[in-house]
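> only geometry, no sequence info:
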């Protein structure tokens, strides 16, 4: 039986040292690195007393500052043999386990934990039953040592000569790869016989686990050998099939491909050629490089639609309702689509027209194409051409190239799955060219109604009929599209929206869309019309509606924040609180200039993003007649300035200007926003007006905007983009427009709502311009 030390009259408190990740048994010597502050204090206190500690394992290794509940009650009373202070501030201590112990009282102080303990003495001698258990335990440990790689034979030899049964059990328990909780379980068994029996069972379980591991490893090894054997046999089979032409190995696959070819509805010539390719594929061995090329080619041929089509929805009223539902304005485009439907209904067969929607960004070109596809009941496919500079992107690659594939047109047809989809050629003006070819030239065949019924793709190598496809292209700048390609398309210009149209678009389309995207209900956010008008006038200045949509999204975000924060349940946005909600105004609405000025004329320009207004300023200084031009002007605009100056010099007397001004005056012509490139001849009359104003000191009327090319004789020549320029003038708040006489025919393109608020003057001579634009001479 176990003997228990009798407690002395005066209680002895031992400092507590919790162990993380380490374990110690009686008679064991262990190095411990101590870094926790309370543990270092416990060590220092023990050194001052009897050099003894109570060491116990920590239940949870993640606890940094363990309390009484975090350590096991049964531990080891240990003796400190050596202490070394390390450079990093930690202490390395060598301890020797003396006896098992269990605490009686647990005391927590500011610096450390202390306990009184009851220590247990192991019996030194072994009776006959103990000896039998020791032999069994050693025998099982020897078998485990031989079977396991985790315990060395030296470990077995070191414990084989131990005669004390308790010490033998502890040393074997320390050598086994048990978890901390398993070792603690052994430590808490005070009865030596029970401890040895428990270890015998543990060793038996470990041996069974080792045997199972061996069986699993053998099974995996056999499976790998079988897999390798199968791989070897398959390789042999492939070699045999190669010698036989691999005909039998492809029978099922070839039969399936032949069935798909028969069902694809191919033209007879194409079907004959594809069946020849299939016959070649059948005879080629699988390993032949050409085998995969032919296989991919046949797959592409049977995947492209050759005869499957959708029936056009020729209901004019339904189509008109869809177009009006999705888009406000854009009457010219809608009218053209309805004309196509009407002719299609009468003739039952009409080649698809090739339309090009040209206009600034954000006016709805792409979304309009989607609506047209829906109104016709056709499949919609979008092909982005921005940045394409390789001809093979359109025509495909030759099959001889590695990784070859058809061009984007054929890929689009495969995606559509029908022979009569609507294909949108997006950003056709942004194609470029390099040494690999000109993709714009390759598009000539695609977009030529007389040729695209026999389109040839380099990969397919068979003529393909594109005449049933409705092609719609989009472009921002027609000037970058090559002439022959532009000639093959029907150009429909979308100049931009008037303020009334933008207001309707915001109310009917953009605001409901943003409410949905931001999770708001109509009852939670109300944006009044006066707020929308202010957004149009003071926060956006564009031809399209993208900036408008971004501002509406900003309003929705601000409203969502107020509602989620609990500030408001319903947000109302009006002209009064708009600035508080989304910030200060970005643009000035009203007159382009607040007052009539000398030498500052307002011109109308046409850019890739729509119409715009620009100021042309003229400054005079003493000099010798030098002309300076600034504002990042292009060559054409510089020549217009030279022409304007020559005209003014020739008419100096008529304009009441000193004829010798060029001898003693330097002239500086500047167009603000110097970082923006500007070019074109239509600023001619604007420069003339600014020059005459500066030289004669007569102010220019602030409400007047003008555009027109001027000649040396003062003739005003026609310009392009009158609609876009007029809309920009309307946005800027101008009320009078001066433009060339020959552009009078273009006034019908301008929306009636804009024409009603603007006064147009059509002129043929620069003198008429000056009479209209300059204040009367005093």
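Received, thanks. Everything numeric here is computed off the predicted structure, so don't read it as measured data. Numbering: from 1, shown residues only.
> use CA for all of it now, contacts and neighbours both
Will do.
> Identify the residue spatially nearest to residue 704, adjacent ones excluded.
Ranked by C-alpha to C-alpha, 6 or more residues apart in numbering and with sequence neighbours excluded, the top spatial neighbour of residue 704 is residue 736, at 4.7 Å.
> Was I right to think that neighbour contacts residue 760?
Yes. The pair residue 736 / residue 760 is scored as a contact, 6.0 Å apart, by C-alpha atoms under 8 Å.
> Neighbour count: these two, which is higher?
Neighbour count, other C-alpha atoms under 10 Å: between residue 736 and residue 760, residue 736 has more, with 22 against 18.
> Tell me who's in contact with the more buried one.
Shown in contact with residue 736 (C-alpha atoms under 8 Å, 6 or more residues apart in numbering): 703, 704, 705, 758, 759, 760, 761.
> List buried residues within those residues.
Taking 16 or more other C-alpha atoms under 10 Å as the criterion, what is buried in the contacts of residue 736 is 703, 704, 705, 758, 760, 761.
> which residues touch the second one?
In this case it means residue 704. Here residue 704 is in contact with 602, 734, 735, 736, 737, 738, 773 (C-alpha under 8 Å, 6+ apart).
> Need those in TSV (columns: secondary structure and distance to residue 639).
Putting those into TSV (DSSP: H, G, I helix; E, B strand; the rest coil; distance: C-alpha to C-alpha, whole Å) gives the following:
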residue	secondary structure	distance to residue 639
602	strand	19
734	coil	27
735	coil	29
736	strand	27
737	strand	24
738	strand	21
773	helix	23
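> also this one, for the comparison:
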């Protein structure tokens, strides 16, 4: 059963607004239910209950969404506006508590309990009213938000509760705090609460005033600086000083914004620019900062070339500029194919390994051309300081970035073909190990955040296609070698050299020496003669030099003798180049006793070695000469021990070592020689010398020997086969375990050489000795 005090009136929820008793206020009402609530109130006694929403964003509030205390008000006037909203003038009558929230289809109603408050003065309330008015007066003087007329209007209010309500309505405090005042029915408590709020607001205003004064002083200082700077600009303009620092700062700012830097780099650049602006031009630090900013601006951060993903065109470019080298070309075309399918492949890290002059560097340029990318090369030969790779810290005098960042600046794009030339010739000392610094550069999982000591900010190298070149893989540290894809270029056959000379070298040298194609003609047999008798190399650098020499001599003939054309034939080669420097054909002209032809692998490709054994009366002394390394000496000792252990089977007197001294010599004593692969060659030469059985002149051999006579696998079979082919040998003995390497040998060499795989020294002797062994 409802309370006797309860009344039922329409309900109007307010958003962001609160009405106190005795307040007269204009409201704009727009929600349909709210407008209908006003209509219902106008029909009856003009009374309506106003309460505030807790969440102003809610369009259809329920009981839990509004405050339980509100104000019973009377509608004084209502006006419908053209835009559909209703403007209403209301007067607050008394506080009321919401008992029941009724949501009808058309409007909202509420059962409320009006609260009657005894609002009479006593001595305590009088004192609180005076204090409140005094605080309010001070607040009005300090704040510009409340006018002086407002103070005059509240001084005449005699009721303590009403005074508290009216002053609260003028204070810029939170709506929830105003709601607390509305819900406080005890007048004394209400006066104390309002005094407390006023006291807080007064302190806040004092703080605001102090802050304002500080800001004003700061603004005055800033305005002064701005004024002085503008004056300086005007003076510089009048003097025609366009190089002033102000103009320089503006120019640098524009360049930094246009450099396409990542966010973290842009932030660092702007910070350094701010420092640069404040540092005097005469200061040494000014030049350091300027140099650093110039590097940040010059580096490519986002500029990239678009890859030319036309495989046929790329293949054509590679074939035109390089003859042979199928594996490398195949790898580049594979990269292009995958790039075309994914469009997001990280740059591969290739290492072209092979002797000098085989075209490693020029091949890298051709790869850049075929991809349509910029090409940049740095030489690592002799680099022994880590800062050459990572750069110096800016605290050092003369600091600068490392070679990687310098190369990227030179390239101008984020995706060049980057050649690391002679990577095997880096060394280390007390200043650091540059090969360790290269690990980060050449690791696809790390190089997207490469850190240079000078630049400090991380730089992305993941789009770069790194190509390294090396002559000798053995000198590259294992962790570094592991990060690269090794592609071996062993050397060229005679036929390949002939094609390279005709299609590339002659054209290049003719042009460089100012000749025309009509001035000079090289016959094929002349080129072959130069290859055979004037060069002995894996590459074609020496061949190019000989062709250049002939071109020089031809130029002189054309100029001095006024001849129109020089034809280089097999006969005229000797006139231009002198007597042959090398002997072509058999390593030996006839079968020899105690002389075996070994095949060696060197940093400049394959080569043939003549191993000689001679006997002299003595007491079994073994002499080794020819500047042999420790490994080769051990191979000789092993071969000697094997021959001694098998002397009876080989038809050698068992006491031969007691009556003879044995001398093993490898000619070209000034050239260091090392490696285990001469084992079977030394054993064959020993058996030949001790038995008097000659060794076949056309046979070359390579293989490591054990004390039991087994033949172990070796490396570099392709290079050794090419050297055998160059030397004119017809048969090559090689370890059986190396049969898998035969497919790497060019077809022309496989067709002209007889390859015999052996697993034991007995098989070697059968093939190598003229009469064989039983």
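Looks like it came in fine. What you are looking at is a predicted structure, and each value in this text was computed from that prediction instead of being measured.
> returning to what we had before: quick one: which of the contacts of residue 736 of structure 1 hold up in structure 2? List them.
Cross-checking the contacts of residue 736 of structure 1 against structure 2 gives 703, 704, 705, 758, 759, 760, 761 as conserved contacts, using both residues aligned by TM-score structural alignment, their matches' C-alpha atoms under 8 Å.
> Just give me the closest of those residues to residue 528 of structure 1.
Comparing those against residue 528 of structure 1 with C-alpha to C-alpha picks out residue 758 as the nearest, at 26.9 Å.
> mind checking how far that closest one is from residue 728 of structure 1?
Using C-alpha to C-alpha, to the nearest Å, we find residue 758 of structure 1 at a distance of 12 Å from residue 728 of structure 1.
> And for residue 128 of structure 1?
113 Å.
> next one: residue 294 of structure 1
In this view, residue 294 of structure 1 and residue 728 of structure 1 are 58 Å apart by C-alpha to C-alpha.
> Pick out whichever of the two has more residues nearby.
Neighbour comparison, residue 294 of structure 1 and residue 728: the larger count goes to residue 728, with 25 against 19 (by other C-alpha under 10 Å).
> The more buried one touches residue 607, doesn't it?
No. Applying C-alpha under 8 Å, one finds residue 728 of structure 1 not in contact with residue 607, separated by 10.8 Å.
> Regarding residue 771 of structure 2, what is its secondary structure?
Of the three states, residue 771 of structure 2 takes coil according to DSSP: H, G, I helix; E, B strand; the rest coil.
> what's near enough to touch the closest residue to it other than its chain neighbours?
Spatial nearest neighbour of residue 771 of structure 2, chain neighbours left out: residue 693 (6.8 Å); criterion: C-alpha to C-alpha, 6+ apart. Residue 693 of structure 2 makes contact with 593, 687, 769, 770, 771, according to C-alpha under 8 Å, 6+ apart.
> let's see it at 7 Å
Residues near residue 693 of structure 2 by C-alpha atoms under 7 Å, 6 or more residues apart in numbering: 593, 769, 770, 771.
> which residue lines up with the second one in structure 1?
The equivalent of residue 769 of structure 2 in structure 1 is residue 774 (alignment by TM-score structural alignment).
> Please apply the same query to the first one.
With the correspondence set by TM-score structural alignment, residue 593 of structure 2 lines up against residue 598 in structure 1.
> Grab the most central residue of structure 1 for me.
Residue closest to the mean C-alpha point of structure 1, counted by C-alpha atoms, centre = their mean, is residue 384 at 17.2 Å.
> Test my guess that that one contacts residue 424.
No. Residue 384 of structure 1 is beyond contact range of residue 424, at 8.1 Å (criterion: C-alpha atoms under 7 Å).
> How about the contacts made by the closest residue in space to residue 363 of structure 1 that isn't next to it in sequence?
Nearest residue to residue 363 of structure 1 in three dimensions, chain neighbours excluded: residue 544, at 4.1 Å (C-alpha to C-alpha, 6+ apart). By C-alpha under 7 Å, 6+ apart, the contact list for residue 544 of structure 1 reads 360, 361, 362, 363, 496, 497.
> Repeat that for residue 341 of structure 1.
Contacts of residue 341 of structure 1 by C-alpha under 7 Å, 6+ apart are 314, 316.
> Distance of the equivalent of residue 708 of structure 1 over in structure 2 relative to residue 737 of structure 2?
The alignment partner of residue 708 of structure 1 in structure 2, by TM-score structural alignment, is residue 703. Computed as C-alpha to C-alpha, the residue 703 of structure 2 to residue 737 of structure 2 distance reads 10 Å.
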